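*Asks:* the sequence and its predicted three-dimensional model are supplied below.
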Amino acid sequence: MSPFEIDMLEFAAEWAPYGGNDEAAFLRFGLTPDQFHRRLTHLLASPAARTLDNATAARLRQQCADRVGRRSGR
């Protein structure tokens, strides 16, 4: 796992109880909300997700699905 990916997971886990923080994610990572959530979805499907507790990983998967689905019109 790269330092960037570790930082993304830590950031997402920190903000998970609050529903995320798209504005801070853009400022910190330079990614649009859609880009951030798609990359996070990929990370959560990888062994990297084992660094998170199950409840946090599940919450983040749901947040990503909601955000990506909402932006794609689903």
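*Replies:* Good, I have the coordinates.

*Asks:* CA only for contacts and neighbour counts going forward, please
*Replies:* OK.

*Asks:* quick one: the strands in the protein?
*Replies:* Counting by DSSP state E, the chain yields no residue ranges for strands.

*Asks:* hold the first one in mind and look at this next one:
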Amino acid sequence: MSNDLADPGHGHSPAAWTAVVIMLVAVAIGTTAYFFDVVWLVWASAVLLVVGALVGWIMAKAGYGAGGHKYLTKGH
């Protein structure tokens, strides 16, 4: 494999990890609420899912995303 291609760092940033963890929690809550037929909690988890995406986007814009000025890349 050639070293000419740079690794863009997808998923290896604090912004990505934070967004994914929030969204996974939202999906777990939503799935459980759907199973137990708690409609308001299903909708609340849908809102939390959107919040997770927004948090990741805001953190990336604040420099914590891949290639951001506050993110330190780590060697593999």
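*Replies:* That came through, no problem. Keep in mind the model is a prediction, meaning the values are calculated, not measured.

*Asks:* put one on top of the other, what's the TM-score?
*Replies:* The TM-score (TM-score structural alignment, normalised by the length of the first structure) is 0.35; 40 aligned residues with a C-alpha RMSD of 2.6 Å.

*Asks:* run a quick neighbour tally on Thr41 of the first structure.
*Replies:* Thr41 of the first structure has 20 neighbouring residues, counting by other C-alpha atoms under 10 Å.

*Asks:* so what's it up against?
*Replies:* Arg61, Cys64, Ala65 (C-alpha atoms under 8 Å, 6 or more residues apart in numbering).

*Asks:* so can I have JSON lines of the residues you listed showing distance to Leu40 of the first structure and neighbour count?
*Replies:* Below are those laid out as JSON lines (distance: C-alpha to C-alpha, whole Å; neighbours: other C-alpha atoms under 10 Å):
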{"residue": "Arg61", "distance to Leu40 of the first structure": "8", "neighbour count": "19"}
{"residue": "Cys64", "distance to Leu40 of the first structure": "7", "neighbour count": "23"}
{"residue": "Ala65", "distance to Leu40 of the first structure": "10", "neighbour count": "15"}
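
*Asks:* give me the contact list for the helix or strand where Trp40 of the second structure lies.
*Replies:* For Trp40 of the second structure, the host element (DSSP states H and E) is helix 39-59. Applying C-alpha under 8 Å, 6+ apart, the external contacts of helix 39-59 of the second structure come out as 14-16, 18-20, 22-23, 26-27, 29-31, 33-34, 65.
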